[in-house]
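# attaching a predicted model along with its sequence, questions to come.
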Amino acid sequence: MPRKGDRIRGNSPEIIQAARELRQRLTPAEVRLWNALKNRQINGFRFRCQHPVQGFVVDFYCPACCLVIEVDGSVHDSRGEYDTARTEKLETFGYRVLRFGNEEVMENLDKVVERIVEGLGFGGIG
């Protein structure tokens, strides 16, 4: 019989703990987007916040569509190669990744949500 923690396959206890800690320290842009995503507000789809996926902690994840959403702040300016490699790795596992900048989320949330709705049409298994 599966244990409660077995639903997050492919993740170490350290990754799961990191996700828990990150949920407690969301950036203002992540909080703003989370307030738009939580409670099935977007077409009834459920999103998870700071969720472990294949050894990574992603900002937001929709299991029904295998959709990963990342909100990138200035720290990502110097991590372009890492972020690209991470996105490519997630895509090889069948996830679709959408990236938004902090400014985009803070200044144009409606457009961000519109792009997420488009991304939900991707499909896949969750």
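Cool, got the structure. Numbering: from 1, shown residues only.
# please count neighbours and contacts with C-alpha atoms only from this point.
Noted.
# tell me the secondary structure at residue 16.
Here residue 16 is helix, with the state taken from DSSP: H, G, I helix; E, B strand; the rest coil.
# against that first model, consider the following:
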Amino acid sequence: MPKTYHINGVVIKANYLKLDYNPLLKERAKALRKTRNLPEVLFWMRVNKAQFYDLDFDRQKIIGNYIVDFYCKALGLVVEIDGSSHNGREEKDSEREEWLQNHGCRVIRFTTTLILEHLDQVMEELEEFILENYS
């Protein structure tokens, strides 16, 4: 029986995806986890160790040939935090998001500014996204 999560009285069932990954990206993902990107650290502090509705998130997770900022395996949920490094990369980000969605993942994006200035709002939007897409 799949694990269930309870978010505001709504039962969410786990839906684990079988996703391949490129082992050649392991060192890059490890290096990214060691960087101290403030918006990512702030978000991580809210979801680390299943603090967000008992959901487990991974940082800098390899999925296929991509490294995503955060991944919740139980839901197949990718959380991307977009800062200035994404400027001019909209086409590549769009291709990446399409690939992830074609492999069963759902993707939600937040800007670094929103995380830095309105982290509580980010967490509320993440909760709403999960309720809308997984219940």
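Now that the structure is in, tell me what you want to look at. Only a predicted model underlies this, so the values are computations on that prediction, with no experimental measurement involved.
# superposing both, give me the TM-score.
TM-score of the superposed chains, computed with TM-score structural alignment, normalised by the length of the first structure, equals 0.86; 117 aligned residues with a Cα RMSD of 1.7 Å.
# against the second structure, where does the one helix or strand residue 29 of the first structure maps to fall?
For residue 29 of the first structure, the element it lies in under DSSP states H and E is helix 28-37. Aligned using TM-score structural alignment, helix 28-37 of the first structure spans residues 38-47 in the second structure.
# ok, back up a step: the helix holding residue 29 of the first structure vs the second structure, average distance?
Compared with the second structure after the fit, helix 28-37 of the first structure shows a mean deviation of 0.6 Å (mean Cα distance after the TM-score superposition for the first structure).
# if we can go back for a sec, now do the buried residues in the match of helix 28-37 of the first structure.
Buried residues in stretch 38-47 of the second structure, counted by 16 or more other Cα atoms under 10 Å: 39-40, 43-44, 47.
# how close does the next helix-or-strand element following the helix holding residue 29 of the first structure sit to the second structure?
As assigned by DSSP H and E, the chain's next helix or strand after helix 28-37 of the first structure is strand 48-53. Per the superposition on the second structure, strand 48-53 of the first structure and its aligned residues are separated by 0.7 Å on average (mean Cα distance after the TM-score superposition for the first structure).
# what sits against residue 20 of the second structure?
63-64 (Cα atoms under 8 Å, 6 or more residues apart in numbering).
# centre-most residue in the second structure?
For the second structure, the residue sitting closest to the mean C-alpha position, by Cα atoms, centre = their mean, is residue 79 at 2.4 Å.
# the first structure: which residue goes with that one?
Aligned counterpart of residue 79 of the second structure in the first structure: residue 69 (TM-score structural alignment).
# check for me that that match belongs to a strand.
Yes: when three-state DSSP is applied, residue 69 of the first structure is found to be in a strand.
# close enough to count as contact, it and residue 57?
No: here residue 69 of the first structure does not reach residue 57: they are 10.9 Å apart, not a contact under Cα atoms under 8 Å.
# map residue 55 of the first structure onto the second structure.
Counting by TM-score structural alignment, residue 55 of the first structure lines up with residue 65 in the second structure.
# and its match, how far from residue 25 of the second structure?
Taking Cα to Cα, to the nearest Å as the measure, residue 65 of the second structure falls 8 Å from residue 25 of the second structure.
# the two: which has the busier surroundings?
Set side by side, residue 65 of the second structure and residue 25 give different neighbour counts by other Cα atoms under 10 Å, the larger being at residue 25 (17 against 14).
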